[in-house]
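[1] sequence isn't available, so here's the structure alone:
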C-alpha cells in the first residue's frame, strides 16, 4: 500500500476513535454533548473529516504532500487537546487512551515516509 493511502486510512481510523471517545465520554445515554467543553473537539474532528475528503480528490504530488501535512497537523491538534485537557473527558476515555496517543505517532512516521519517498525515487532514477 502506498504511504499516502496509509496516511489517509490511519487518519480516518483516528477520526473514528476520537469521535467514539468524545461520544462515550459524555456520560450514559447523553449522546452528543455540544457544550464548550467538547464543541472544540467536534469542530476539529469536522475539519479533519473535511481534510480527509479533500485529500481523496487531490491529484498532484505537491497537493498530496500539503494534504498529508494538514492531516498530521489536525491529528496533532486533537492529540494536544486530549493531552492538555482542552476537551473534558470522563473515565470512559481510558478505553481509548492508547489508541489516541499512539495513532498520531504512526501518522507522523507515515507522513515522513511519504515526504521522503519522492526524494528516494528520484535519487534511484539518477543513480
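    Received the coordinates, thanks. Fair warning: this is a prediction, and the values are worked out from it, not measured in the lab.

[2] all contacts plus neighbour counts: C-alpha atoms, from now on.
    OK.

[3] for residue 42, which non-adjacent residue is closest in space?
    Spatial nearest neighbour of residue 42, chain neighbours left out: residue 19 (7.5 Å); criterion: Cα to Cα, 6 or more residues apart in numbering.

[4] number of nearby residues for the one you found?
    17 (other Cα atoms under 10 Å).

[5] in this structure it contacts residue 46, no?
    No - if you go by Cα atoms under 8 Å, residue 19 and residue 46 don't touch, sitting 9.8 Å apart.

[6] how far does the lengthiest helix in the chain sit from its chain's centre?
    Under DSSP state H, the helix in the chain containing the largest number of residues is helix 97-126. Distance of helix 97-126 from the chain centroid (Cα atoms, centre = their mean, to the nearest Å) equals 14 Å.

[7] use this one as the comparison:
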C-alpha cells in the first residue's frame, strides 16, 4: 500500500540518490537561493488525479493515483542550450520507464521553457501512478 506522502517521498529519495547533474538541487518551496551563474535544479512532485478501482469496506477499497515528478533545470542564459538539454536528458533517465516502491513511471517529456532573467529553463515531467488502499 502506498499513500500520497509515501509516493512523493520515494520519488524524492530516488532523485537525490541518483542525480549528480547539478551541484545545487532544491525542493520546491525551500527558502534557498541558487548560486548566481551556476546550474541548479528544482524538484516538485504534483498529484494529478485518482480513480476508485474497487468498492468495499474500509481498508479494502483500491484507488489508482496519478502524479508527476517535475524537474526544472536552470542554466545560465548566456551558456547556450547544450548544458540544459544534457541535464534534462539525464534527469529524464532517472525516472522514465522505471518502477520502484510501488510507483510505475511512464514516458517523460522535456520542454524548453525559455529564458527568465539570467536563467535558461528546461522542464522535465515524469508521470507515474501507484495504488492506494483505503
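    Thanks, I have it. Quantities reported herein were computed from a predicted structural model and do not represent experimental measurements.

[8] got a TM-score for the two of them?
    The TM-score (TM-score structural alignment, normalised by the length of the first structure) is 0.33; 77 aligned residues with a Cα RMSD of 4.9 Å.

[9] need the helices for the first structure, in chain order.
    3-24, 39-57, 61-83, 97-126.

[10] scratch that, the second structure is what I was asking about
    For the second structure, helices defined by DSSP H occupy the ranges 4-18, 82-95.

[11] tabulate these (JSON lines), appending distance to residue 109 of the second structure and mean neighbour count.
    Putting the helices of the second structure into JSON lines (distance: least, Cα to Cα, whole Å; neighbours: other Cα atoms under 10 Å) gives the following:
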{"stretch": "helix 4-18", "distance to residue 109 of the second structure": "16", "mean neighbour count": "15"}
{"stretch": "helix 82-95", "distance to residue 109 of the second structure": "8", "mean neighbour count": "19"}
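
[12] switch the ones you listed over to TSV; also include distance to residue 127 of the second structure.
    Shown next, in TSV, are those (distance: least, Cα to Cα, whole Å):
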stretch	distance to residue 127 of the second structure
helix 4-18	11
helix 82-95	9
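
[13] to residue 132 of the second structure, which of those lies closest?
    helix 4-18 (8.1 Å; Cα to Cα).

[14] and the angle for the closest one with helix 82-95?
    130 degrees (axes from the mean of the first three to the mean of the last three Cα atoms, to 10 degrees).

[15] quick one on the thing from earlier: angle of the longest helix of the first structure against helix 61-83?
    Per the same axes, to 10 degrees, the angle that helix 97-126 of the first structure makes with helix 61-83 is 160 degrees.

[16] and helix 97-126 of the first structure, what's buried?
    Of the residues in helix 97-126 of the first structure, 100, 101, 103, 104, 107, 108, 110, 111, 114, 115 count as buried by neighbour count, 16 or more other Cα atoms under 10 Å.

[17] now these in a markdown table, with distance to residue 63 of the first structure?
    Output for the buried residues of helix 97-126 of the first structure, formatted as a markdown table (distance: Cα to Cα, whole Å):
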| residue | distance to residue 63 of the first structure |
| --- | --- |
| 100 | 27 |
| 101 | 27 |
| 103 | 23 |
| 104 | 21 |
| 107 | 18 |
| 108 | 18 |
| 110 | 16 |
| 111 | 13 |
| 114 | 13 |
| 115 | 12 |
